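> Sequence plus predicted model, see below.
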Amino acid sequence: ICLISGGGSALLPLPGEGVSLEDKQAINRALLKSGATISEMNCVRRHLSAIKGGRLAAACHPARVLNLLISDVPGDNPMDIASGPTVADPTTCADALEIVRRYAIDLPAGARALLESGRGETVKPGDPRLEGVETHLIATPQMALEAAAEVARVAGITPVLLGDSIEGEARDVGKVMAAIALQVKRHGQPVAAPCVLLSGGETTVTVRGNGRGGRNVEFLLSLAVALDGAAGIHAVAGDTDGVDGLEEVAGALIAPDTLSRAWAKGIRPRDSLDNNDGHGFFEALGDSLVTGPTLTNVNDFRAILIS
């Protein structure tokens, strides 16, 4: 019985032939800073592993394997949850090399040799060693959004589910969400206030500054800048496991007075955004969202309340 959730990639490392743990850690850090999607990162990680990409399930053959998965990835594809140690992987070493090239990731010699030689190939669909594998998704981002929507309905607030697999640069998603919120506020479209815009998924951050970032706080800081203090709009965003980026902070909150309070403290919001310093920004305002470990992980959660 395999209980697998997000974070499994980090908790179950077994580097492939000629690759050290330090090599994989360095490659992973570079991918996180590059703006690569979670699917792209997982493709590379699977092909540099000796246990992911279906290899653990293959090692269990001929035993029956029952997968119970908690999804933290857009689209809930089992091969991307913890880099798919117990499911087939249709992607290839060539795909991984293309991703590395696309984002200009510097590969150590051993890792490059593993990919270029094809020795890092994963277990493919139709492999007889996977015939006894059964997979069930027991918690997903969509389930979290539906639960939040029910809470909103009980409170007399109309929920609008915008999607459970929204990706892209966090700051760009923030701008788009601000435009939707302002359309609701000004024109009552696509629904009238009071309402709450709910969304999930996993955005990315291309790191250009040296601040204390995280995709949810970067999203919120961009959202606040774009809203420019619009009345009656509040928002919360956080990683459902309680850790946004590398900080033991789930995310943060914004309100119509977020920017004015920052300026009063001598903090320039746009400068904080340019420096990828979302955590520093919200910590200074006392608006960080600290939950502690939630013991689950169904990706990011975002809610924008329009009153």
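Noted; the coordinates are in hand.
> contacts and neighbour counts: CA atoms only from here.
OK.
> wait, what's in contact with Asp106?
By Cα atoms under 8 Å, 6 or more residues apart in numbering, the contact set of Asp106 is Ile27, Val100.
> and it, what helix or strand is that in?
Using DSSP states H and E, Asp106 falls within no helix or strand.
> Then the one 10 residues further on?
Glu116 is part of helix 109-117 when elements are defined by DSSP H and E.
> Can you list the helices and strands that that helix packs against?
helix 93-102 (3 or more Cα pairs under 8 Å, 6 or more residues apart in numbering; DSSP states H and E).
> make it 10 Å
Helices and strands touching helix 109-117, by 3 or more Cα pairs under 10 Å, 6 or more residues apart in numbering; DSSP states H and E, are helix 21-34, helix 38-47, helix 93-102.
> neighbouring contacts of the very next helix or strand once past that helix?
Per DSSP H and E, the first helix or strand lying C-terminal to helix 109-117 is strand 133-139. Strand 133-139 has contacts (Cα atoms under 10 Å, 6 or more residues apart in numbering) with 1-5, 57-58, 60-72, 76-78, 86-88, 296-298.
> Report the buried members of those residues.
Buried residues within those, defined by neighbour count using 16 or more other Cα atoms under 10 Å: 4-5, 57-58, 65-72, 76, 78, 86-88, 296-298.
> Mind checking which of those residues land in strands?
The strands, defined by DSSP state E, take in Ile4, Val65, Leu66, Asn67, Leu68, Leu69, Ile70 from the buried ones among the contacts of strand 133-139.
> circling back to that earlier point, what comes up buried for the helix holding Glu116?
For helix 109-117, burial by neighbour count (16+ other Cα under 10 Å) applies to Gly110, Ala111, Arg112, Ala113, Leu114, Leu115.
> any idea how far that helix is from the chain center?
Using Cα atoms, centre = their mean, to the nearest Å, the distance from the centre of helix 109-117 to the centre of the chain it belongs to is 27 Å.
> Quick check, central residue of the chain?
Glu202 (3.1 Å; Cα atoms, centre = their mean).
> so what's that one closest to, chain neighbours aside?
Counting by Cα to Cα, 6 or more residues apart in numbering, Glu202 lies nearest to Glu167, which is 5.4 Å off, once chain neighbours are set aside.
> what about the one you found, distance to Pro62?
38 Å (Cα to Cα, to the nearest Å).
> on that earlier part again, of all the ones in strands among the buried ones among the contacts of strand 133-139, which comes closest to Glu218?
Ile70 (25.1 Å; Cα to Cα).
> Structure two is appended below for comparative analysis:
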Amino acid sequence: MATWTNKTAQAVLLEMFNAAIKSADPHAALMDALPEKPKGRCIVVGAGKASAAMAAALEAAWPDVALSGVVVTRYGHAVPTRQIRIIEAAHPVSDSMSEVASMLILESVKNLTPDDLVIALISGGGSALMALPRTGITLADKQAVNKALLRSGATIQEMNAVRKHFSDIKGGRLALAALPAKVVTLVISDVPGDNPEDIASGPTVPDSSTLEQVRVILSRYHIDLPEHVSRVLCERRATVSAADIQADVRMIATPSKALQSAAAIAERMGITPLILGDALEGESAQLGIMMAGIARSVKHHGLPVKTPAVLLSGGETTVTIGKGSAKRGGRNTEFLLSLANTLAGEEQIWAMAGDSDGIDGTEDAAGAFVCPDSLFRAREREINAKQMLDEHDSYTFFAMLNDLIKTGPTLTNVNDIRAILIV
């Protein structure tokens, strides 16, 4: 492009983002991963932000198969289905419907035979949406621990290790309940590394986590448990192992495929893509500082790639709130505000970051754009970008600049997509 403006750069970045989301469309992704149709019954269960769309896709793919079962998704993410029951529940902190859905899911897989087939539709967000506390632990107990984990800066792997040991459905226990039926799990991954144990806390796969690991995680993040919860946690129980269940797991969409789709759009436009990885973790603000350095190297030195170029990355960063207060933000807008502060108005660099499910944290935006003049426009409005970053108020910053990206629920989830355009 001869002339780059905010409008043209944002359009290019948004096209890449949309291509990444489209690559994870359940209707397209599910078709090639379906198992053989069963001799007996076919029970469909599932949990996650994409699970309802996956259920609708399965019904469309198998119109001649009698299906039944229960799937739970986030409020606002349900789609019409004919045979499979869709329940909506809360995310990222479970509510009573999360518990109800879990009980109904377990009820649906009772009394099955070896001729029956259970198809589990699993995607990101399923851990909060499908919450069934262990006996002796209440939903309020789980909510309190989950809130503490979310504020602590713990990784998704650490959070889900803890969640499994507080649950009667996670960590393979759903598959155990479905025996002797065959269980096939179709997964849309949203976690770094695509480990099925970490996606929705692995309800249909063996659990390799240990109670000792859980204790280390709780200690590391200074999370204190009520005495009765600690007592239950100390009551050792066998984890579900590979000897207990046969896990047939099929990844139908991943962050890596999403980034490759975004890269293909860049190449078509004559922009050189550089995929930095689909599993970047760490503090959102620190990643913003690091990415700003790489972008400057590309602009000034042509390293590690010559312009025009786009730096693509995925994964799930964290925002550590601690015991302090926070305003409105998400990990993507926090990353972008840190990036903007570090770039300090560097010309010819634009960026976007967004959650592929359409919701960054708990807000109504997927993410936002950063432009070379973002800080200039903020100063014109007497907005203190550094103070808003310190206060974790990144959503408000980009809302005031009218630079939020609002897609609504996308009905899929392959985690965050970040793109930095250098021309």
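Nice, I can see it. Just so you know, these numbers come straight off a predicted model, no measurement behind them.
> Near Asn18 of structure 2, how many other residues are there?
18 (other Cα atoms under 10 Å).
> so it sits in a helix?
Yes - counting by DSSP: H, G, I helix; E, B strand; the rest coil, one finds Asn18 of structure 2 located in a helix.
> Pull the contacting residues for Gly6 of structure 1.
Taking Cα under 10 Å, 6+ apart as the test, what Gly6 of structure 1 contacts is 69-73, 80-83, 241, 296-299.
> wait, Thr158 of structure 1
Counting by Cα under 10 Å, 6+ apart, Thr158 of structure 1 has contacts Ala149, Glu150, Ala152, Val191, Ala192, Ala193, Pro194, Cys195, Val196, Leu197, Leu305, Ile306.
> Tell me the spacing between the counterpart of it in structure 2 and Pro308 of structure 2.
Using TM-score structural alignment, the equivalent of Thr158 of structure 1 in structure 2 is Thr272. Counting by Cα to Cα, the gap between Thr272 of structure 2 and Pro308 of structure 2 amounts to 6 Å.
> quick one: common contacting residues for the two?
Shared contacts of Thr272 of structure 2 and Pro308, counting by Cα under 10 Å, 6+ apart, come down to Ala266, Leu421, Ile422.
> For the ones in strands among the buried ones among the contacts of strand 133-139 of structure 1, name the two members farthest from one another.
Within these (distances taken as Cα to Cα), the two that end up farthest apart are Val65 and Ile70, at 16.1 Å.
> between the shared contacts of Thr272 and Pro308 of structure 2, which has the most around it?
Most surrounded of those: other Cα under 10 Å gives Leu421, at 26 neighbours.
> aligned partner of that one in structure 1?
Under TM-score structural alignment, Leu421 of structure 2 pairs with Leu305 in structure 1.
> That match: what's it in contact with?
Counted by Cα under 10 Å, 6+ apart, Leu305 of structure 1 has contacts 152, 157-159, 181, 193-198, 232-236, 255.
> Now the buried members of those.
Counted by 16+ other Cα under 10 Å, those give 152, 157-159, 181, 193-198, 233-236, 255 as buried.
> Contacts only, for the aligned partner of Arg215 of structure 1 in structure 2.
Matched by TM-score structural alignment, Arg215 of structure 1 corresponds to Arg331 in structure 2. The contact partners of Arg331 of structure 2, by Cα under 10 Å, 6+ apart, come to 283-285, 316-320, 353-355, 360-361, 367, 392, 394-395, 416.
> swap the cut-off to 6 Å and go again
Ser284 (Cα atoms under 6 Å, 6 or more residues apart in numbering).
> one step back: tell me how far the residue nearest to the centre of structure 1 lies from Ala113 of structure 1.
31 Å.
> Roughly how far does the nearest residue to Val191 of structure 1 once chain neighbours are set aside sit from Ile267 of structure 1?
Nearest non-adjacent residue to Val191 of structure 1, counting by Cα to Cα, 6+ apart: Val184, 6.4 Å away. Val184 of structure 1 sits 29 Å away from Ile267 of structure 1, taking Cα to Cα as the criterion.
> Name the residue in the two with the higher neighbour count.
Val184 (20 against 16).
> when you align them, which residue in structure 2 goes with that one?
Match for Val184 of structure 1 (TM-score structural alignment): Val298.
> For that match, pull up the helix or strand it's in.
Assigned by DSSP H and E, Val298 of structure 2 falls in helix 284-301.
> what sits up against that helix?
Leu303, Val305, Thr317, Thr318, Val319, Arg331, Phe335, Ser338, Leu339, Thr342, Leu343.
> For PyMOL, write the selection for the buried entries among those residues.
Only the buried entries of those go into this PyMOL selection, using 16+ other Cα under 10 Å:
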select buried, resi 305+317+318+319+331+335+338+339+342+343
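> how about the contacts of helix 284-301 of structure 2 in a markdown table, adding secondary structure?
Listed next are the contacts of helix 284-301 of structure 2 as a markdown table, based on three-state DSSP:
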| residue | secondary structure |
| --- | --- |
| Leu303 | coil |
| Val305 | coil |
| Thr317 | coil |
| Thr318 | strand |
| Val319 | coil |
| Arg331 | helix |
| Phe335 | helix |
| Ser338 | helix |
| Leu339 | helix |
| Thr342 | helix |
| Leu343 | helix |
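> Tell me how far the counterpart of Asp355 of structure 2 in structure 1 lies from Arg153 of structure 1.
By TM-score structural alignment, Asp355 of structure 2 lines up with Asp239 in structure 1. Using Cα to Cα, Asp239 of structure 1 is found at 23 Å from Arg153 of structure 1.
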